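Student: The following block contains a protein sequence and its predicted model.
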Amino acid sequence: MLKKRELKSKRQRRKRSIRKKILGTPNRPRLSVYRSNKHIYAQVIDDINGHTVASASTVDKEMRDDVADLEKEEQARQIGKRLAERVKEKGIEKVVFDRNGFIYHGRVAAVADGAREGGLEF
């Protein structure tokens, strides 16, 4: 059985491999997802200028009460929808999805589905 340290190092290796291939630009920024055991975080990043365009997470004051009684996967879907709303307000329609070394399954996929439902293309 793999230890926590080994799992993290494997994820870090996958993350480096993914980040070599994708880059967020002002026209098509990168949607990065991070999940912990309790929370999920998503942000849209312009790597060229080095700033975050928009972000959403389950620890945001606005979202905390809305998602408190939902299951984790549904929380992730709501985060994706809210992030899509915030990004579309800034005039961005297309993004590049960065799963951050996590397997595209469960909550990570739910964020992607929520963002697509919110109107983002990737």
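Tutor: Nice, I can see it.
Student: only C-alpha atoms for contact and neighbour calcs from this point on.
Tutor: Noted.
Student: all strands of the protein, in order?
Tutor: Under the criterion DSSP state E, the chain carries strands at the ranges 30-35, 40-46, 51-57, 96-98.
Student: here's the one I want to compare it with:
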Amino acid sequence: MKKKIARLRRAKSTRSRIRDLGMPRLSVLRTGQHVYAQLFSADGSKVLAAASTTQSDVREGLKSGKNTEAAIKVGRVIAEKAKAAGIDKIAFDRSGYRYHGRIKALADAAREGGLEF
């Protein structure tokens, strides 16, 4: 439980800095089975776009929803949805997770999709 509390503490401090920037926030959640990404408005009141490995269009062609391939696909889909919503500059909220593995793969795929962090 201490590990989760420490991660949430890190996430809280990051979110407070992102709130001061006043730009849309791309938040990532990583579980044992899936990867989720949500794009929030600058004030955090609305979800502008969302993608996850639980969605059938994202899940299509993947062996598993918990590997880096799945994270790359989620990153590409969230970038497409953000572009469709007219957003190209975002702040990346990694939710207290270390920037490696699935989190890094999702971020790199979103950058390749045209989002600026």
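Tutor: Thanks, I have it. Just so it is clear, the structure is predicted and the values come from calculations on it, not from any experiment.
Student: And the TM-score between these chains?
Tutor: The TM-score (TM-score structural alignment, normalised by the length of the second structure) is 0.91; 116 aligned residues with a Cα RMSD of 1.7 Å.
Student: on that earlier part again, how about CSV for the strands of the first structure, with distance to residue 75 of the first structure and mean neighbour count added?
Tutor: Listed next are those as CSV, based on distance: least, Cα to Cα, whole Å; neighbours: other Cα atoms under 10 Å:
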stretch, distance to residue 75 of the first structure, mean neighbour count
strand 30-35, 12, 22
strand 40-46, 8, 23
strand 51-57, 9, 19
strand 96-98, 18, 20
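Student: And the helices in the first structure?
Tutor: Taking DSSP state H as the criterion, the first structure carries its helices at 4-21, 61-67, 72-89, 107-117.
Student: got CSV for those, with distance to residue 50 of the first structure too?
Tutor: Output for the helices of the first structure, formatted as CSV (distance: least, Cα to Cα, whole Å):
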stretch, distance to residue 50 of the first structure
helix 4-21, 15
helix 61-67, 25
helix 72-89, 16
helix 107-117, 22
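Student: right, and residue 8 of the second structure touches residue 95 too?
Tutor: Yes. Using Cα atoms under 8 Å, residue 8 of the second structure is in contact with residue 95, at 7.2 Å.
Student: more crowded one of these two?
Tutor: More crowded of residue 8 of the second structure and residue 95, by other Cα atoms under 10 Å: residue 95, with 21 against 15.
Student: Check the spacing between the closest residue to that one other than its chain neighbours and residue 75 of the second structure real quick.
Tutor: In this structure, residue 95 of the second structure finds its nearest non-sequential neighbour in residue 11, 4.6 Å apart by Cα to Cα, 6 or more residues apart in numbering. Per Cα to Cα, to the nearest Å, residue 11 of the second structure is found 20 Å from residue 75 of the second structure.
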